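>>> Fold the following.
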Amino acid sequence: MKIEREFLQEKAKEFNNNRALRISQRAASSTGLVEASIDKREYDSNRFHFNISLPETKIRNQNKSGRCWIFAAMNVLEYALCQKYNLKEFELSQNYIYFYDKLERANYFFNSILETLDEEPSSRLVSHILSSPMGDGGQWDMIKNIVKKYGVVPANSMPDTANSTASANMNDYLTKILRMYAKNIRKAHQEGKSLDDLRAMVEEYMGQFYNALAISLGTPPEKIDFEARDKDDQVHSEKGLSPLEFFNLIDFDLDQYISLINAPTKDKPYYKSYTVEHLGNVLEGDLVKYVNVPIEVMKEAVVDQIRSNEPVWFGCDVGQFFSRESGKLDLTTVNVFDMLDVDYDFSKEERLDYHESLMTHAMVFMGLDYDMENERPLRYKVENSWGSKSGIDGYLVMSDEWFDEYMYQVLVNKAYLPEEVLVAYEEEPIKLRPWDPMGSLA
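So this is what the prediction gives:
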């Protein structure tokens, strides 16, 4: 349709004659859409109460970076370390993982450039590869690959820097560098340079890139000391450990855990394994891989793991119907569409198909409120990485209904999974295109 003046006059008149719309306008324009739409009568329906709660540790803060997936993973490993050594608190270095993820991701990027030398820069694939080579987000299997290859270190062995806590400028310049290198490699290919020549260029560029990372994030340690005092005042001390030796002290079997996703779209049948093309960090590492399951299967596995006193790493679309002030993720507290006088009609399948929702943030389940009589979860205790002033002392509360709609990925111990899922995970994964919503990075 063509918007005519008569249409505008008619709609303005209708709006001004509607008292409810005028009230909504005043509230939304004064306080913002989300704040004005919060229904505080719903606070009690998703209250911060849990009858199953794992021991709490200090809340971390990723600050102005997109490292939530690393923080969530380190929180899981810290929990395992504290349980093993009876510690109240211990922090692992997120910056150490961050450094090696950036380094490996640059090498992965160069490999993708070499694989697509004969495609035009304007092709969808090359455009995708060039779009965000140094983004902060990631997937669980990318954590697994880094930890398997490089181990972990205590936070005091490689603390955060100004660039890891506020990463936008660093990522911007690292991206400029990688795109320039990609241009040089493709140009050399067009000039007839051999593949060996191009690989030599990559090796030189990787050396320069290492230096840029070391300047920005610090130099990773080769040896560390593990020193901690437990709750019974006993001292634990191991000197001169390699990062891999230190990780082995944690006694966390990375291969015992697999990722489940819930993507109820027609192109992804349940009980099949999937991977995403051109998504990863460590070139020789494991594929990013997961099994698509019904939401009920995912939920049962999460509940079983929490009830067995194990935290659960997960990825969700955190911005959906989220009240930051109260730390609530539910479908009733925030109701912007009610204020906008719009009937919101989108299924989870449709939201994925129409690019309305995907995984945006990783956190950790640390408890739940479980209805023992009806054997079902009511709400979940969520450990976040936005500092203790966010939510409720750093924690969020997620309703079971919100879980159904906006939960996309969970990491589960194989011990809590049915045989059908385990069999599917071992099958050759179906390859998804790089821009598939299940290839999103938390």
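>>> rest of the way, CA atoms for contacts and neighbours
Noted.
>>> List the buried residues of whatever helix or strand His128 lives in.
Assigned by DSSP states H and E, His128 falls within helix 124-131. Applying a neighbour-count criterion of 16 or more other C-alpha atoms under 10 Å, one finds 125-126, 129-130 buried in helix 124-131.
>>> Trp69 touches Gly137, doesn't it?
Yes: between Trp69 and Gly137 there is a contact at 6.8 Å, judged by C-alpha atoms under 8 Å.
>>> In terms of neighbours, single out the busier of these two.
Higher neighbour count among Trp69 and Gly137: Trp69, with 29 against 17, using other C-alpha atoms under 10 Å.
>>> That one falls within a strand, correct?
No: under DSSP: H, G, I helix; E, B strand; the rest coil, Trp69 sits outside any strand and is assigned helix.
>>> quick one, what contacts it?
Trp69 is in contact with 137-140, 361-363, 442, counting by C-alpha atoms under 8 Å, 6 or more residues apart in numbering.
>>> that older thread, tell me what the helix holding His128 is packed against?
Helices and strands touching helix 124-131, as assessed by 3 or more C-alpha pairs under 8 Å, 6 or more residues apart in numbering; DSSP states H and E, comprise helix 94-115.
>>> Also compute the angle for the helix it packs on relative to helix 124-131, please.
Computed by axes from the mean of the first three to the mean of the last three C-alpha atoms, to 10 degrees, the angle separating helix 94-115 from helix 124-131 equals 150 degrees.
>>> just checking, what packs against helix 94-115?
Partner elements for helix 94-115 (3+ C-alpha pairs under 8 Å, 6+ apart): helix 68-85, helix 124-131, helix 140-150, helix 168-190, helix 195-217.
>>> Next, the second sequence, to be compared with the first:
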Amino acid sequence: MKRFLLCALAFCTTLGAAAQTADTKSEPEGYRFTDGKVLDITPVKNQNRSGTCWCYSTMSFLEAEILRAGGAPVHLSEMWIVRHTFMEKAEKYVRMHGEINFAEGGAAHDVTEGIAKYGIVPFEAYPGFNYGTDKPDFSELTPVLKSFLDTVIKGRKLSTAWKRAFNALLDEYFGPMPETFVYEGKEYTPASFAASLPIRMDDYIDITSFTHHPFYTKFIIEIPDNWMWGEAYNLPLDEMMQVVDHALANGYPLAWGTDVSEKGFSRTKALGIIPEADLDGMSGTEAERWGKLTEREKEAALYKFDKPGKERTITQQMRQEAFDNYETTDDHGMVIVGTATDQIGNPYYKVLNSWDAMPPYGGYYYFSRPFVEYKTTDIMVNKRALPKAIAAKLGLK
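Take a look at the predicted model:
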């Protein structure tokens, strides 16, 4: 009996091992990343139910710049800038008779321009959630603001009350703005607190890469959320990427405007890729089988996100066509904070997002180099992070 039990046990163990091996083989390989150089940055934030990624990403970018410059960690108030920006958007919307975008979106330069004009406060001094939640929720706020402005512009002339009334709405939703506050035992004004930080807003520039304007000049990027009509320096694609790589190598983060409506972006996988069928790497049978697939079947195969593979080679023309055809849009803002590689050696950028510290990487995302080449609308960077030759071409010192 004992011998029988031992044999039975061995048989079951063998079956279990075989089953485990079979299950393992059937599981997708997935993506495994090895981080390269990753810069110091403050914790992941949560923009929650608000279209304020532009502010959250740029604030995190500036907080990282403060760390780089030797300053203490600080959480700057996003809603301080969002509230001021809503007032400026309202004035432009009214002056343009409603023929301009009034929405929650914006751009990185909204933040640097706002700090230069209005100063800044720490989050503790102005959380900006005066409507019963502890996270941003603009589901009521934005429709109320826009409805008010649409009523204002229906009149034959502007009343003397509309700005005061609009500001009262902002006070109710965001809270009254402090003229002074105490932070770590010291009293500040918004202007003096901004001046106390080891960074200066005029050090930051926007860079992009499109052919419908001359290279090495500045132009207004024609995207709806650029309500401020801010300008960006225009570089060829390879030089824009040189800026990204040179900045990271020298310890500078980048605020990144991009498009996450692509099929190659997976929110659940925290991954962005631009895959391409590796026909050269297929055997004759595999290539023949691939050729018989429908376009839908090919697309499903390419975007399985089951393991790394070949990606498209991005050209300047591809970037331009995607922008001209409205395939590249100003969807989202994040912060590029480092580099990484997958298990077959493909290069990636490690990116801080503002959708809370969620799995699988605690609020960080990985975007392939082709994705960044293809889908970057613009980047903000410290002008000192540019390679000297590129800075000279732009006339920057």
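>>> The helix holding His128 of the first structure vs helix 168-190, what angle?
140 degrees.
>>> any idea which of the buried residues of helix 124-131 of the first structure is closest to Phe48 of the first structure?
Ile129 (42.1 Å; C-alpha to C-alpha).
>>> Would you confirm that that closest one contacts Ser112?
Yes: using C-alpha under 8 Å, Ile129 of the first structure is in contact with Ser112, at 7.3 Å.
>>> and for the two, which residues touch both?
Counting by C-alpha under 8 Å, 6+ apart, the contacts common to Ile129 of the first structure and Ser112 are His278.
>>> Leu169 of the second structure maps to what in the first structure?
Matched by TM-score structural alignment, Leu169 of the second structure corresponds to Ala212 in the first structure.
>>> what sits against its match?
Leu174.
>>> Strands of the stretch 151-300 of the second structure, start to end?
181-183, 186-188, 204-208, 218-220, 231-234, 254-258, 265-266, 271-272 (DSSP state E, counting those that start in this stretch).
>>> Tell me which of these lies nearest to Ser196 of the second structure.
Of those, the one closest to Ser196 of the second structure (C-alpha to C-alpha) turns out to be strand 186-188, at 9.3 Å.
>>> and that closest one, what does it pack onto?
Under the contact rule (3+ C-alpha pairs under 8 Å, 6+ apart), strand 186-188 of the second structure is packed against strand 181-183.
>>> Verify the stated contact: Tyr233 of the second structure with His213.
No: checked against C-alpha under 8 Å, the pair Tyr233 of the second structure and His213 is beyond contact range at 10.1 Å.
>>> Which of these two has more residues huddled nearby?
Tyr233 (21 against 14).
>>> The first structure: which residue goes with the more buried one?
By TM-score structural alignment, Tyr233 of the second structure lines up with Val291.
>>> for stretch 97-117 of the first structure, which positions count as buried?
By neighbour count with 16+ other C-alpha under 10 Å, stretch 97-117 of the first structure contains the buried residues 97-110, 112-114, 117.
>>> quick one: contacts of that stretch?
Residues contacting stretch 97-117 of the first structure (C-alpha under 8 Å, 6+ apart): 67, 70, 126, 129, 133-134, 142-143, 146-147, 150, 152, 164, 178, 182, 185-186, 189, 202, 206, 209-210, 213, 217, 220, 278, 280-283.
>>> Emit the ChimeraX select command for whichever of these are buried.
Buried subset of the contacts of stretch 97-117 of the first structure, written as a ChimeraX selection, criterion 16+ other C-alpha under 10 Å:
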select :67,70,126,129,133,134,142,143,146,147,150,152,164,178,182,185,186,189,202,206,209,210,213,217,220,278,280,281,282
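>>> Specify the stretch among the helices and strands packed on helix 94-115 of the first structure that is closest to Ile392 of the first structure.
Taking these one by one with C-alpha to C-alpha, helix 68-85 is closest: 17.4 Å.
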